[in-house]
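J.: Sequence and predicted structure, then a few things I'm wondering about:
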Amino acid sequence: MNTQLPEPNSDERAHSDQLAALLRNEIRANGSMPFSRWMELCLYAPGLGYYSAGRTKFGAAGDFVTAPELGSLYARCLARAFAPTLGALGADADVLELGGGSGAFAVDALRELAAMEALPRRFLILEPSADLAARQRARIAAELPADVAARAQWIARPPERGWHGVLFANEVVDALPTTRFTLLEGEVHEEHVALDGGGRFVRVDRPADLLVANAVRHLERALGTPFVDGYRSEVLPQLPYWMQAVAATLEAGVALFVDYGYPRAEYYLPTRSDGTLVCHYRHRAHADPLHWPGLTDITAFVDFTALAEAGVGAGFDFVGYAPQGQFLLASGLLDLVDDGLPEIERVQRVAEAKRLTLPGDMGERFQAIAFARGGVDALPGLRAFDLSHRL
């Protein structure tokens, strides 16, 4: 257990204990649990998972800060980048945001699109957490005019019928339940969670099934070298199926994904021999995903090469791939920084723009990748700095 982390209060501890009991019961009933299943339950178990329960996740009062929480610049810049696509697609164009967070992105994007007279027909939010959806509804209703707020609608699953518009996901792929693998005597093993003799959670390795083994061998072929014994990392065998599930019905438009990660050759560097898994608890990063289940965010960096393969494999045209900072600057971020504001507000916006774009902050750690379908000419700011040769 990481003793450097703050202790939860009694209610939080009781909540974590409830989820821990559920996890123990499943392990006792079915045997050791693949790490991907552990992550799925810790994040999304109904009423108990990190994203399903009521504690604040985002911003200063939560566990981490996302780009939309810094201020309005991020959402306003992307709204301006989306507007030409929405206009070209016509009056029935929609925006679909995967995972609405606190609702900050929807509020600021809708406000900017309204100011540009470029509102989509609907601003759809696919939010698996009932608690987060309720918070988003309340925020949007409180902060936007009623006619603009009415464009926001919540859906429980991706659209089943064909639609036109923009699909957007900020820090979503990193939260997909990931598989952890390692090599033992040349054979692929999958990391599981089991119980020791005292009922405590422990991480163990088991021979991988065919799906996981094939995914790891695919990586080795793509990298041109086998993984050495003991090397441990993550892979998402389900990523192509997930991409099909969330984007298959987008008939014309653009899909933009922003997240932290690397191209494959950098993701699986020999020196990165314990993978990219990272946990967040009260603005502290740590490496113990078994610590306080249900209270700790668990993520893994994104293999952007795999994401590119999944998008093209789903029938999309590749648009571009670039660091977030360069993409935002090329999309007109600086035009939003100084527009006649009082000095103190201008200083705040400059600080926000620096966090979004500087290499030492979010500017290079976060990457943007986009796909298009239906002959749409989208996101010139992303194409301007396209680094797809690195993929």
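T.: Nice, I can see it.

J.: switch to C-alpha atoms for all contacts and neighbour counts from now on
T.: Noted.

J.: which residues sit against the helix ranked longest in the chain?
T.: When the chain is parsed with DSSP state H, its longest helix is helix 10-30. If you take Cα atoms under 8 Å, 6 or more residues apart in numbering as the criterion, helix 10-30 is touched by 33, 38, 41-42, 48-49, 194-195, 199, 292-295.

J.: Report the separation between residue 87 and residue 323.
T.: Distance, residue 87 to residue 323, using Cα to Cα, to the nearest Å: 26 Å.

J.: Comparing these two, which residue is more hemmed in?
T.: residue 323 (24 against 16; other Cα atoms under 10 Å).

J.: Next up, the contacts around the more buried one.
T.: Going by Cα under 8 Å, 6+ apart, the list of residues near residue 323 reads 363, 364, 365, 366, 367, 368.

J.: So which of the residues you listed are in strands?
T.: By the criterion of DSSP state E, membership of the contacts of residue 323 in strands covers 366, 367, 368.

J.: What about the last one, how many residues nearby?
T.: Residue 368 is flanked by 25 other residues according to other Cα under 10 Å.

J.: can you check residue 221 too?
T.: Around residue 221 there are 10 residues (other Cα under 10 Å).

J.: how much space between it and residue 227?
T.: 10 Å.

J.: and what of residue 47?
T.: Residue 47 is 39 Å from residue 227, by Cα to Cα.

J.: Where is the longest strand in the chain?
T.: Max-length strand for the chain by DSSP E is strand 250-262.

J.: What is the subsequent helix or strand relative to it?
T.: From strand 250-262 onward toward the C-terminus, using DSSP states H and E, the following helix or strand is helix 264-267.

J.: Which elements pack onto that next one?
T.: If you count contacts as 3 or more Cα pairs under 8 Å, 6 or more residues apart in numbering; DSSP states H and E, helix 264-267 packs onto helix 304-313.

J.: try 10 Å
T.: If you count contacts as 3 or more Cα pairs under 10 Å, 6 or more residues apart in numbering; DSSP states H and E, helix 264-267 packs onto helix 210-223, strand 302-303, helix 304-313.

J.: thinking in terms of the whole chain, how far from its middle is the shortest one?
T.: Between the mean C-alpha point of strand 302-303 and the mean C-alpha point of its chain there is a distance of 10 Å (Cα atoms, centre = their mean, to the nearest Å).

J.: and the comparison structure, right after this:
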Amino acid sequence: MKSVVTHFDSAGEPFSAFMARALFDPQRGYYTRQIRTVGARGDFSTSATLSPTLGTAVGEWLKAEYRRRPKVRHIIEIGAGDGSLMQQVRKTLGLRHRWRFKCHIVEISATLRAQQQHRFGSRVRLHSTVEEALEHTGGDAFIYHHELLDAFPATLIQWSAAQQQWQEVWVPESLHPLHLDPAYFSALRHTGFADGQRCELHPSIREWLGGWTPHWKRGAMLSIDYGAEFPRLYHRRPQGTLRAYLLHQRLTGTDVYANPGRQDITADINFTDYRAWLRDCGLEEISHQVLADLLKPHCAPAQLLDADGAGGAFQCLVHRPAGS
């Protein structure tokens, strides 16, 4: 583990800081280096790269939302990866609907923005922040994101039964006092875990939502990511949900630290917290279903409908600005 810290020129830091640099460091971060991240030749596959069905489902969702709000003429995908999902969404919209919309992608990775630019050219406008995209749309937009939240830096915590408190995990691994408000994180209000239980918190997501949602006036947002409600999320998971992916191999434990900048690092989303944060931002929840339910009408492959696999692990939520 010391070799990892030396490589990143750090004498010790919270895990969240390590994860942020491992994924997004401008020179050596996983998402910012010149590497292929998804698909058969990458480190992992997504629902969008496994089948066009997800893009079809999102496209049909957009058509339904447009019928409800025909004055909203902008579509924003946040974190579009290689652009596979947006491409299928546009195909599903067809010429009849496509001409009505202006499509936008929000992407912080210059490497992925280059891939998206090559794929779409001037047909899709690229932005580095959601705030920037919403400025161009006047605050009106249909928004969707898929496997975005799980890449946000996570605060790693561990329960001490002896001290009856949560502590923050640093890298190299050591335990430190935790300074987060329990009002915003359901795990911090729970004391029924066994000694050593680990959980992941995402203050990074909460901060991100607070930054852009005040600029969103009308439309709807579809969030698709893997996770569950708390505390079910951590049932039979004493080490939490943190893991890494390298060449389609799942790595856990100390292997998560082994290849900073060369492997993806991810953690499941606590949807109890995510839904609460969206309510705090003034957004109204319209629906909540699992991926299998979203894809069933569209002849999805069995692997995406499996309730014990992706079909049940991915949560799909729709929100709208209150009064929208």
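T.: In hand now; what should we look at? Every value quoted in this text rests on a predicted model; they were computed, and no experiment measured them.

J.: returning to what we had before: compare neighbour counts for residue 47 and residue 227 of the first structure and give me the winner.
T.: Each of residue 47 of the first structure and residue 227 has its neighbours counted (other Cα under 10 Å); residue 227 has more, 23 against 16.

J.: Need the counterpart of residue 286 of the first structure in the second structure.
T.: Alignment note (TM-score structural alignment): residue 286 of the first structure maps to residue 251 of the second structure.

J.: count of neighbours near residue 219 of the second structure?
T.: 24.

J.: What lines up with it in the first structure?
T.: Residue 219 of the second structure maps onto residue 253 in the first structure, by TM-score structural alignment.

J.: Isn't that match up against residue 83?
T.: No. The criterion here is Cα atoms under 10 Å, and residue 253 of the first structure misses it with residue 83 at 11.5 Å.

J.: Now do the helices in the stretch 251-391 of the first structure.
T.: 264-267, 304-313, 324-330, 343-357, 362-365, 380-384 (DSSP state H, counting those that start in this stretch).

J.: Of all these, which one is nearest residue 78 of the first structure?
T.: helix 324-330 (7.8 Å; Cα to Cα).

J.: What is that closest one packed up against?
T.: So helix 324-330 of the first structure, by 3+ Cα pairs under 10 Å, 6+ apart, packs with helix 73-89, strand 250-262, strand 317-323, helix 343-357, helix 362-365, strand 366-373, helix 380-384.

J.: who touches it?
T.: 73-74, 77-78, 81, 258-260, 320-322, 331, 333-335, 353-359, 361-369, 379-386 (Cα atoms under 10 Å, 6 or more residues apart in numbering).

J.: Report the buried members of those.
T.: 73-74, 77-78, 81, 258-260, 320-322, 331, 333-334, 353-357, 359, 362-369, 379, 381-383, 386 (16 or more other Cα atoms under 10 Å).

J.: Buried residues in the longest helix of the first structure, which are they?
T.: Buried-residue list, helix 10-30 of the first structure, by 16+ other Cα under 10 Å: 15, 16, 17, 19, 20, 23, 24, 27.

J.: okay, these in a markdown table with distance to residue 240 of the first structure next?
T.: As requested, the buried residues of helix 10-30 of the first structure are exported to a markdown table (distance: Cα to Cα, whole Å):
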| residue | distance to residue 240 of the first structure |
| --- | --- |
| 15 | 34 |
| 16 | 32 |
| 17 | 34 |
| 19 | 30 |
| 20 | 31 |
| 23 | 28 |
| 24 | 31 |
| 27 | 28 |
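
J.: so which strand or helix has residue 41 of the first structure?
T.: Going by DSSP H and E, residue 41 of the first structure is part of helix 35-44.

J.: the inter-axis angle of that helix versus helix 10-30?
T.: 150 degrees (axes from the mean of the first three to the mean of the last three Cα atoms, to 10 degrees).

J.: Which stretch of the second structure lines up against helix 35-44 of the first structure?
T.: The aligned range for helix 35-44 of the first structure is 15-24, by TM-score structural alignment.

J.: So which bits of the matching stretch are buried?
T.: Those would be 15, 16, 18, 19, 20, 21, 22, 23, 24, for stretch 15-24 of the second structure by 16+ other Cα under 10 Å.

J.: Average separation of the helix holding residue 41 of the first structure from the aligned part of the second structure, please.
T.: Mean deviation of helix 35-44 of the first structure relative to the second structure after superposition (mean Cα distance after the TM-score superposition for the first structure): 0.4 Å.

J.: Tell me which helix or strand comes right after that helix.
T.: Helix 35-44 of the first structure is succeeded, C-terminally, by helix 67-70 (DSSP H and E).

J.: how much does that next one stray from the second structure?
T.: Looks like 1.1 Å for helix 67-70 of the first structure (mean Cα distance after the TM-score superposition for the first structure).

J.: Can you name every helix or strand that that helix contacts?
T.: By 3+ Cα pairs under 10 Å, 6+ apart, helix 67-70 of the first structure packs against helix 73-89, helix 104-115, helix 343-357.

J.: any idea how far that helix is from the chain center?
T.: 14 Å.

J.: what's it aligned against in the second structure?
T.: Under TM-score structural alignment, the match for helix 67-70 of the first structure is residues 47-50.

J.: Counting neighbours, show which residues of that stretch come out buried.
T.: So for stretch 47-50 of the second structure, counting by 16+ other Cα under 10 Å, buried means 47, 48, 49.

J.: what does stretch 123-141 of the first structure give?
T.: For stretch 123-141 of the first structure, by 16+ other Cα under 10 Å, it's 123-133, 135-137, 139-141.

J.: and those residues, which of them are in helices?
T.: 130, 131, 132, 133, 135, 136, 137, 139, 140, 141.
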